[in-house]
Structure formats: structure tokens, C-alpha cells
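Peer 1: Quick one, fold the following:
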Amino acid sequence: MTLDTTVQIELYTSMLRVRLLEEKVVELYPVQEMKCPVHLCIGQEAIGSGVAAHLKSDDYLFSNHRGHGHYLVKGGDMRALVAEFYGRTTGCSKGKGGSMHVIDTSVGMLGTSAIVGGGIPMGVGAALASSIRGDGKISAVFFGDGAFDEGVFYESYNFAALKNLPVIFVCENNFYATNSTQKARHAGSRIADSAAGFDSKGICVDGNDVEAVYNAAAEAAERARSGKGPTLIEALTYRWKGHVGPGTDFQAGCRPEAELNAWMEKCPVKSYRTILIETGVIDAARDEEIRDTISKEIDDAFEFAISSPLPTEADLMTDLFCE
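Peer 2: The predicted model follows:
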């Protein structure tokens, strides 16, 4: 599928926005003012951007512990996200959730879960509600290869396929669950192949190629909206940082530095920038303009967060029940 230049610029901007925000987190996290652990998606930005491009504002998205990018590409407010990092009352979870529990219901971002695979049944539940209501909304649920180890994935996918639910399963396969390699955990080599066992559609795609992800998501979204049921997208990618925090995990001995370096050569943001410049979609000046706009938004978000109030003791007793 040949993409319109407007779509190409939107995809690039979406990825770059996530990348620059998380690079600022890496820069400022050592100051130790952020009140939570952070799981960064640097290196994986193409997946969320490519899938979210096919989601309407009232469609649903569910994510996992590595969900900053998913929150942003779905339209979540950056100020509220950063304020949540700092544990402020202006955060998207009022400073109570932290990095792993972010939400913006106004744009269909229905939350992230720190439980491995925890968002999968919720995404299927939202799709079931859409099916019953006949409202035309679809759900996308993001998870890592570690969630493929959990029984809830199979239970949820079976139910979604059985009921032809409008849901897209997106596995961001970065080949590691914390410090455990995929080869040490999975007998098969392709997660996407498991969809065939449910008479469903599985697609394996280069997760560092945003247009490849975009095209796979286009097919999955069309299937969901036309009553053809779920699609499992396996996007092959690699996280640049350690499982948690702004550093690396080489000291754990679970992955060689050369492996990371090889994947960094396939950077989704840099590679797409090169393509857009070589094809004349943007030039260096336009790229700088995009970066400057994003940088100003990020600076504003951090200034807003740092100047926002911390929760009080009385706030401990709020939001305990939903009436």
C-alpha cells in the first residue's frame, strides 16, 4: 500500500514524539524526582504508531507496563502523563498509578496493566460490549511476548474468535520477558502462527518498519470492523533499554551488547526519517520544525508536572469506589 505523504508525516511525527519524550525521561530520571519505575519503549515506537493510525478517537486501546507510547499515540494528554510520573494530582491517574497505570478515557485509552497479560481480557471485554451494542467500535490490545506464556492469552483469543469480536491483538515481540529469552520459553518460532489454531488470522511483521505495521493494522482493523473477528499481529522489534529503568541490563548477562547495537542500526525513527528525506516527503528544515514543536511540548509537560501539587493525606481516601 502506497501511503499519502500526509499519513507518512503523521506516522513519523507520532514515532518521534514518543521517542523524544522517553529520551527526556532517560535524561531526568536519575534526578530521582519521578515517583515510579519506568518501562521504556525506545526502539519499539513504530508498532503503536502504525496500529493507532487506524483507531478512531472512540475506539478502545489497552496496554501493558510498557505503555507510555500507546497512551500518546491514542491521543492521551502528555502533560497528564508526565505529571503521573511525578506522582502529582494533575496526573492521568491523579498521581496514584505511576508509569504502569496510565489512562485517558476521553480518547479511548482505557488503561495499562502491570500484570503480564492483564490487559488482554479487558480488551476482549470491551470488544464484547461493542459487539452487543452494535456501536461499531473496535479494540486494540498491546502486550509483549511474555504475555504469550500466560493462559489468559489463549482463553481470551479463543473467546474473541468464537464470538467474532472486533479486537486486534498486538504482540510486541522484543524477544525478552524481563531477562528470559523467547527461545528459552517458546517451543514455536512464530507467535502469529498460533492464530491458525482458532481459525483466525495471524500476521507477522517487521515491527521496526512503521509502514509495514500500518499495512498489517489496516487489514486487522478492516476485519474487526466488518465482523470477521480478531487478528493477531506479531510485530518483531527490540527494546533498547533494560526491562525497567533508563539504563541497560548487560550486567544481568541476558543479552550481548552486540545484539543491541545490531538492532539500533535498524532504528524505526531514524530509518523512516531517511526514507522521507530521500523521497522528498520532508527536508532537513521540516524535520527540524517537527522536532522543535515536539520538544516545546515536552518541556511544557515537564514544567507543568514539576509545578503541580502532590497528593495530600486526604487523597488516600478518594477514588476507592466507583459509584
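
Peer 1: Going by C-alpha atoms from here, please, whenever you check contacts or count neighbours.
Peer 2: Noted.

Peer 1: in stretch 130-148, what counts as buried?
Peer 2: Neighbour-count burial for stretch 130-148 flags 130-131, 137-148 (criterion: 16 or more other CA atoms under 10 Å).

Peer 1: Hmm, I203 is touching P230, no?
Peer 2: No. In this structure, I203 is not within contact of P230 by CA atoms under 8 Å, at 11.4 Å.

Peer 1: picking that back up, which pair in the buried residues of stretch 130-148 spans the largest distance?
Peer 2: Taking CA to CA as the measure, those span a maximum distance of 28.4 Å, between S131 and G146.

Peer 1: returning to what we had before: which one of I203 and P230 is surrounded by more residues?
Peer 2: P230 (34 against 20; other CA atoms under 10 Å).

Peer 1: Distance of the more buried one relative to G119?
Peer 2: 15 Å (CA to CA, to the nearest Å).

Peer 1: Just confirm F143 is within a helix.
Peer 2: No. Counting by DSSP: H, G, I helix; E, B strand; the rest coil, F143 is located in no helix; its state is strand.

Peer 1: For the stretch 101-250 of the chain, just list every one of the helices.
Peer 2: Assigned by DSSP state H, counting those that start in this stretch, the helices in the stretch 101-250 of the chain fall at 119-133, 151-162, 210-225.

Peer 1: got the contact list for the second one?
Peer 2: In this structure, residues lying in contact with helix 151-162 by CA atoms under 8 Å, 6 or more residues apart in numbering are 117, 120-121, 124, 128, 147, 166-167, 198-200, 229-230.

Peer 1: I'd like to check the angle between it and helix 119-133, please.
Peer 2: Relative orientation of helix 151-162 versus helix 119-133 (axes from the mean of the first three to the mean of the last three CA atoms, to 10 degrees): 20 degrees.

Peer 1: another one to check against the first:
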Amino acid sequence: MSNNPFPLSKDELLSAYRTMRTIREFEERLHVEFARGDIPGFVHLYAGEEACATGIMMHLTDTDRIASTHRGHGHCIAKGVEVNDMMAEIYGKATGCCHGKGGSMHIAELEKGMMGANGILGAGAPLICGAGLAAKFRGDGGIGITFFGDGAANQGTVLESMNLAAIWNLPVLFVVENNGYAESTSVEYATAIDSYVDRATGFGLPGVSVDGTDFFAVHEAAGEMIRRARTGGGPALLECKTVRFFGHFEGDAQTYKAKGENEANRASRDCIELFARRVTGAGVISEDEIVAIDSAVIRKIEDAVTAAKAAPLPAARELLTDVYVSY
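Peer 2: Modelled structure (predicted):
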């Protein structure tokens, strides 16, 4: 093995690959399972965007909080939520992390700092301002990160939250996962700026735009912003220009995409393949180690699906529990 040219140790690189591969296999399997008709509700897949969640979340601890989106499985996995609990939740089973009551768009795990996926566009931004304010008052160096897409970036709640975070100098990071489409509307059509960094500038926030398919670019930019936030530097915005391999939701015909666009993205902009090529090419990780992780992840996802299908549904008596907070 050659010297490691990367800013991460070999163990950290292996962990990053394992997380990205877990997200990918989870989503690819859901694509198959949903088509069989066994999963209730809507499903929005994160495949193609794995480098964003993984590169950012590697800098966080369980005490840091994140607010996710309707496309939240990748954020959950990268933040440490158990795959078995997530799969059971998506199947609507009692063993799910929200006891089968939330489903795909509402997975949460507060003990891991995962405040929840969210079916309301842009809703995570004001929530994370609250988390950032709490961390600031505690003085524990904790931060909050809100993820949103290029469509939600036009929501008033997001813009108002940027302003609030700037005024209160909150330890918050706004992450735009720009995959080029707000459901079926292109960024070029719906957004009057070339980069969301311009939005940050309008509120006095520093902003950086990176290639979201480049794990190392995401990891480096997020690390600087997170360190700044932890030490009182205030909020910032990170735009990750990425791609999604599937439609906006499962069942989306994707007629708004050019012919062959998905195939071209998989061939040349697959963040996992780009990562694997770099680390194996540098001689830091071997092909055998990559294959071993792939095999282990496939078994893990298979076990999660088997357990979810066998798990019981929530009991009727549980219908009204968890509806209101009890203080």
C-alpha cells in the first residue's frame, strides 16, 4: 500500500464507503420492494446523492441535530439511524423507529440527533434554527444542519430562517442538495440566480458551492463550515450540485428528463464509483476490501427487509398514542 494522500485515515475512508454503499443498497432495494406493492405511502429515493449526506455527517456527533426532507433515507443512515428500524418504519411495522406511524417521509430518531424527515417543503429550516438556538444557549458546541432541495430553496420558510439565523448568529448550516429538479421543474426555469451562494450573500452568510458527487469536496467544505459554526462563527450555506438516479417519487415517469439522462448520470456521475476509483487507484483501499463491504451491505439490507416483512403491524390500541407530547 502507498502513502495515504487523503485527509482521512484508511478506517475513515472505509467507513465513508460503507455508509454510501449502505444508502445505495437500501434505496435500490426499496425501488424493487415498492414496485411489489407491499410498502404503503409515498417513497422518494436518495440514490445518487450519497456523497452529500456522508461527507457532511462524518463531522457530526449524536448531539448535533439535523432536519431532513421527504428524501430523507440517506440522511438517516448517515446520521446513524439503524437500517432495521428504518426498514420496519417504511413497511409501517410496530418495530419501526416511529412504531410504524411515520413511514418513509417522517422517520426520526432523536437520540441520534435526527429530528425527522419531513413531507413539508422547506419545513426543516425553522426547526433547525430552534435546535441551533438551543445549542447556543447550552454553549456545548453543538450545531444544527438543515437539508433542502433546489425547489424548497424558494420557500419563504427557508429564506426567513436564513435571515433569522444570521440575526441571531446561530450555529446552523443550510445545505442545498441541488439535483437539478424541483419535482419535475428544472432549476434553470424556476430559479433566477446562477448559484444558491448568491442567496446566502443576500443574508450576509458565507456560502460555498461544490460538486455534490465528489465526496472529498463535500467533506472538506462542510468541515470548514461546521468548525466555524462550533466556534461562534455563525451560520453558512453549502450548495451541493448533485444528481438523483430515480424520479422525484417512485412511479414518476420522468418525462421531464432528456432521453438517456439517468443512464449518463450513472455512467459518469456516480459518487460511489468515483470515490471507489480514487481510493483504490491511490492504493489506500484494495478491490477486495471494496467487494467485502459490498457483500456485507447486501446481506444487511436483505436481513432488514426480511425482518420488516415478518414484524407485526401496530396494534389498534396504539392509534392515538404518540399524537400529543406529554410533558
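
Peer 1: Give me the TM-score for this pair.
Peer 2: Remark: TM-score between the superposed chains equals 0.96 [TM-score structural alignment, normalised by the length of the first structure]; 320 aligned residues with a CA RMSD of 1.3 Å.

Peer 1: who touches F174 of the second structure in this structure?
Peer 2: Contacts here follow CA under 8 Å, 6+ apart; on that basis F174 of the second structure touches 125, 145-148, 162, 235-238.

Peer 1: One more: I203 of the first structure?
Peer 2: 192-193, 216, 231-234.

Peer 1: Which position in the second structure pairs with it?
Peer 2: By TM-score structural alignment, I203 of the first structure lines up with V208 in the second structure.

Peer 1: so how far is F215 of the second structure from its match?
Peer 2: 15 Å.

Peer 1: sorry, back to before: over in the second structure, see which of the contacts of I203 of the first structure survive.
Peer 2: Contacts conserved in the second structure for the contacts of I203 of the first structure, counting by both residues aligned by TM-score structural alignment, their matches' CA atoms under 8 Å: 192, 216, 232-234.

Peer 1: Turn those into TSV, including neighbour count and distance to W263 of the first structure.
Peer 2: Shown next, in TSV, are those (neighbours: other CA atoms under 10 Å; distance: CA to CA, whole Å):
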residue	neighbour count	distance to W263 of the first structure
A192	20	21
A216	23	21
L232	26	24
I233	29	20
E234	27	17
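
Peer 1: Mind listing what's buried along whichever helix or strand A258 of the first structure is part of?
Peer 2: Using DSSP states H and E, A258 of the first structure maps to helix 257-264. Buried residues in helix 257-264 of the first structure, counted by 16+ other CA under 10 Å: 260, 263.

Peer 1: what's the answer for stretch 193-201 of the first structure, then?
Peer 2: 193-195, 198, 200-201.

Peer 1: Inside strands: which ones of those?
Peer 2: Counting by DSSP state E, those place K201 in strands.

Peer 1: and of the buried residues of stretch 193-201 of the first structure, the nearest to G76 of the first structure?
Peer 2: When those are ranked by distance to G76 of the first structure (CA to CA), K201 comes first, at 29.3 Å.

Peer 1: where's the closest one relative to Y214 of the first structure, distance?
Peer 2: Distance of K201 of the first structure to Y214 of the first structure, given as CA to CA: 16 Å.

Peer 1: Quick check: stretch 22-34 of the second structure compared with the first structure, mean distance?
Peer 2: Once fitted to the first structure, stretch 22-34 of the second structure is off its aligned match by 1.1 Å on average (mean CA distance after the TM-score superposition for the first structure).

Peer 1: Output the residue interval of the first structure matched by that stretch.
Peer 2: Counting by TM-score structural alignment, stretch 22-34 of the second structure falls onto residues 17-29 of the first structure.

Peer 1: cool, stretch 104-113 of the second structure as well?
Peer 2: So stretch 104-113 of the second structure sits over residues 99-108 in the first structure, by TM-score structural alignment.

Peer 1: how far is that stretch from where the chain is centred?
Peer 2: Counting by CA atoms, centre = their mean, to the nearest Å, stretch 99-108 of the first structure is centred 12 Å from the centre of its parent chain.

Peer 1: In the first structure, point out the residues matching stretch 140-149 of the second structure.
Peer 2: By TM-score structural alignment, stretch 140-149 of the second structure lines up with residues 135-144 in the first structure.

Peer 1: Actually, stretch 174-190 of the second structure.
Peer 2: Going by TM-score structural alignment, stretch 174-190 of the second structure sits over residues 169-185 in the first structure.

Peer 1: how about the counterpart of I294 of the first structure in the second structure, secondary structure?
Peer 2: Per TM-score structural alignment, the equivalent position to I294 of the first structure in the second structure is V297. Under the three-state scheme (three-state DSSP), V297 of the second structure adopts helix.

Peer 1: if I pick G72 of the second structure, what's in contact with it?
Peer 2: Contacts here follow CA under 8 Å, 6+ apart; on that basis G72 of the second structure touches 44-46, 104-105, 107, 117-118.

Peer 1: Tell me the counterpart of it in the first structure.
Peer 2: Under the alignment (TM-score structural alignment), G72 of the second structure maps onto G67.

Peer 1: quick one: that match from M109 of the first structure, how far?
Peer 2: If you measure G67 of the first structure against M109 of the first structure using CA to CA, the figure is 10 Å.

Peer 1: Would you mind listing the outside residues contacting stretch 100-113 of the second structure?
Peer 2: Outside of stretch 100-113 of the second structure, the residues within contact range by CA under 8 Å, 6+ apart are 40-44, 61-66, 69-73, 76, 79-81, 86, 88-94, 97-98, 114-119, 313-314.

Peer 1: list the buried ones in it?
Peer 2: Buried-residue list, stretch 100-113 of the second structure, by 16+ other CA under 10 Å: 100-109, 112-113.

Peer 1: With stretch 221-232 of the first structure instead?
Peer 2: 221, 223-225, 228-232.

Peer 1: Sounds good, over and out.
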